[in-house]
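Asker: Sequence first, then the predicted structure, then my questions.
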Amino acid sequence: MTDRITSAFGLRSTAREVAAGHDLSGRAVIVTGGASGIGVETARALAEAGADVTLAVRNAEAGAATKAEIEKTAPGRVSVGHLDLADLSTVAAFASAWGDKPLDILINNAGVMACPLTYTAQDLEMQIGANHFGHYLLTLGLARALMNGAEEGRAARVVSLSSIGHRRGGVNFDDIHYRNRPYDKWESYGQAKTANSLFAVGFHARFADLGVTANAVMPGGIRTPLQRHLPVEEMIAFGWIDAEGNVNPRFKSTEQGASTSVWAALAPELEGVGGLYLENCAQAEPWTEASPFDGVLPHALDPEGAERLWAVSEETTGARV
């Protein structure tokens, strides 16, 4: 990868460090899941740089508390909107309420991980239903707003949060929703995170010429409410925490975990560039056994897989370009 895109930032950089020096006054940003985990720090860094940030959240009370906290240090305005990615009717309502007013940055940050087998309001398996199909409908619903947010010489940007979990497998197009096969929570998470990456590939291919770029982001291992469905014993077995509850030092803080999302949203190195998988504030290299905690597997960036997923997403949600 001789033309790999890198930056001055890295593994331990924070979201605030990445945003420093950027004046986002007048720029509109939406962060899904902005009231929890790295979503809070993503929203905080962008609002402190002057952006008007909307926290798109399921829990209005948590959203209001996060808004009040961020406003203590942020010159940018912070607002809260209701969004439940597990109910496509609320996704459509959120996009409709936003309308065509210009949107500069959409960060599809919210997610669910390794939950028991459950289904969304539209009977979609929860992990791919919320993580992918919900964000697909949201982004397509905001596509006109994103195009209106683009300016000459500066594209609007979509950031799609993926994960190292994509390595657990691709999208099983024969039975995405576990109708006829045994459910495996980690396999399900893997296909959802692969879908998040493939969505960036498919979206960028369709919208780059219209002034909107999209990239996938792997934020790293971070101890957040994302692990709410995991028993302590399982996290200990994985080595994520020890018996006393201490977090593995390889993990990032929430401030560090938000850095690549902010870099994807702001980096001049990424102007006009998309369809990539980013980690540690750089374009990821191909995964190898020599570096098992970094890198991306080919299936997460496969253009044919992205096209197949796009067709399924259109059929599932009814949203088309």
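Answerer: Received it, and whenever you're ready, just let me know what you need.
Asker: C-alpha from now on. contacts and neighbour counts both.
Answerer: Fine.
Asker: which is the next helix or strand following whatever helix or strand V262 lives in?
Answerer: Using DSSP states H and E, V262 falls within helix 259-266. As assigned by DSSP H and E, the chain's next helix or strand after helix 259-266 is strand 277-279.
Asker: And that following strand, what does it pack against?
Answerer: strand 212-218, helix 259-266 (3 or more CA pairs under 8 Å, 6 or more residues apart in numbering; DSSP states H and E).
Asker: Report the buried residues of whatever helix or strand comes next after the shortest one.
Answerer: Okay, so that is strand 212-218. Next in sequence after strand 212-218, counting helices and strands by DSSP H and E, comes helix 232-238. Residues of helix 232-238 classed as buried by neighbour count (16 or more other CA atoms under 10 Å): V232, M235, I236.
Asker: let's bring in a second one:
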Amino acid sequence: DGEEAFQLPAYEIVRVPLDWNSAKADAEARGGHLAVITSEAEWQKIQAVVGAALFQQEIWIGATDAAIEGQWHWVTGEPFSYQRWQGGQPDNLLNQDYLMMRPPGATWYDMGSTAVAAAYLLERENVFQTDPNNPDTDGDGLKDGDEARFYKTDPVRVDTDGDGLSDFEEIRRFHTNPLLADTDDDGLADGEELFRYHTDPLKQDSDGDGYSDLLEVTYGSDPTLASSVPGPQSRIFTAVEIEFDTKLGELYQMQVLADAGGWTNYGAKYVGTGQPISRLISTRTAPKQLWRVVISK
């Protein structure tokens, strides 16, 4: 099969939606760990290997301060000296103890134990030991040498990306990506699409009706039939209500704390009526923000 010890890519984005602890366990099951970034040189190396995908989604990496608040450490025990915190981070809001990179700059945020990221950054430091007496160690139908050199799949795992399809099925039969659990990025794993919903794992909208497969599955229409579409749906989103007392004729300005660390004006000024003023603000895209109301000059 070519050779018996393979070095897989040092870094890889694993696109499975998980909380930090589940991502840590998944990384270890793949023979690696959540990525550790200890220097600018290492960060540049990661960018060279992984590319623009680092800046396009929320990604877990391997640091936490869950043991002692404020004392961050890497899962490998290496010193936590190099840092790329976003302005105002870490803020420990609601006891947030886990490190996530967020777009657009892949800067660092502390997040809670129940937060879910779209992916995590896997780091491998080991060489996979395959069976020298078996050309296909994991029995998935692909030679170990082909997996390591050509397909970049794991020669000791039948299903490298954990999507329910073997590496052989993805490469030879369905032509999906054996390194991505969700090849078409529609929110459904490739195996789910083929065997549960009978949708096309290469198309976000299998029946071409303008609704994604995930949306149709979620709301009960048939994702394989163009004439079957979701009905109108109600949605509930989070919001914050801000109420403040006012003095007749006084001007008031709402402000929000920006990522850069400074307060910025939000909306137009309010003229005091002598009664409380209440405003409801959606927090769908920014659940963690600080607000204040100041008297405007």
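Answerer: Nice, thanks for sending it over. Just so it is clear, the model here is predicted, and its values are computed rather than measured.
Asker: what's the TM-score here?
Answerer: Overlay of the two chains. TM-score (TM-score structural alignment, normalised by the length of structure 2): 0.24; 123 aligned residues with a CA RMSD of 6.4 Å.
Asker: So which elements touch the helix holding V262 of structure 1?
Answerer: Judged by 3+ CA pairs under 8 Å, 6+ apart, helix 259-266 of structure 1 is in contact with helix 15-19, helix 37-48, strand 105-108, strand 156-161, strand 212-218, strand 277-279.
Asker: angle of that helix against strand 212-218?
Answerer: Using axes from the mean of the first three to the mean of the last three CA atoms, to 10 degrees, the inter-axis angle of helix 259-266 of structure 1 relative to strand 212-218 is 170 degrees.
Asker: Strand 156-161 and helix 259-266 of structure 1, what's the angle between them?
Answerer: Going by the same axes, to 10 degrees, helix 259-266 of structure 1 makes 160 degrees with strand 156-161.
Asker: Tell me how far R157 of structure 1 lies from A47 of structure 1.
Answerer: 16 Å (CA to CA, to the nearest Å).
Asker: So for those two, which sits in the more crowded spot?
Answerer: Legend: neighbour count by other CA atoms under 10 Å for R157 of structure 1 and A47, higher for R157 (31 against 27).
Asker: what's the spacing between that one and S188 of structure 1?
Answerer: The value you get for R157 of structure 1 to S188 of structure 1, if CA to CA is used, is 27 Å.
Asker: next one: A28 of structure 1
Answerer: According to CA to CA, A28 of structure 1 stands 33 Å off from S188 of structure 1.
Asker: Neighbour count for these two, which is higher?
Answerer: Per other CA under 10 Å, whichever of A28 of structure 1 and S188 has more neighbours is S188, with 29 against 24.
Asker: quick one: secondary structure of the more buried one?
Answerer: Following DSSP: H, G, I helix; E, B strand; the rest coil, we place S188 of structure 1 in the helix state.
Asker: how much space between it and T317 of structure 1?
Answerer: 19 Å.
Asker: coming back round to it: quick one, which of the helices and strands packed on helix 259-266 of structure 1 is packed in tightest?
Answerer: Of all those, strand 212-218 carries the top mean neighbour count, a mean of 31, counting by mean count of other CA atoms under 10 Å.
Asker: re earlier: show me which of the buried residues of helix 232-238 of structure 1 is closest to A311 of structure 1.
Answerer: Closest approach to A311 of structure 1 among these (CA to CA): M235, at 36.2 Å.
Asker: And V294 of structure 2, which helix or strand is it part of?
Answerer: Assessed by DSSP H and E, V294 of structure 2 sits inside strand 291-295.
Asker: hmm, who's touching that strand?
Answerer: Contacts with strand 291-295 of structure 2, where a contact means CA atoms under 8 Å, 6 or more residues apart in numbering, come from F244, E250, L251, Y252, Q253, M254, Q255, V256, L257.
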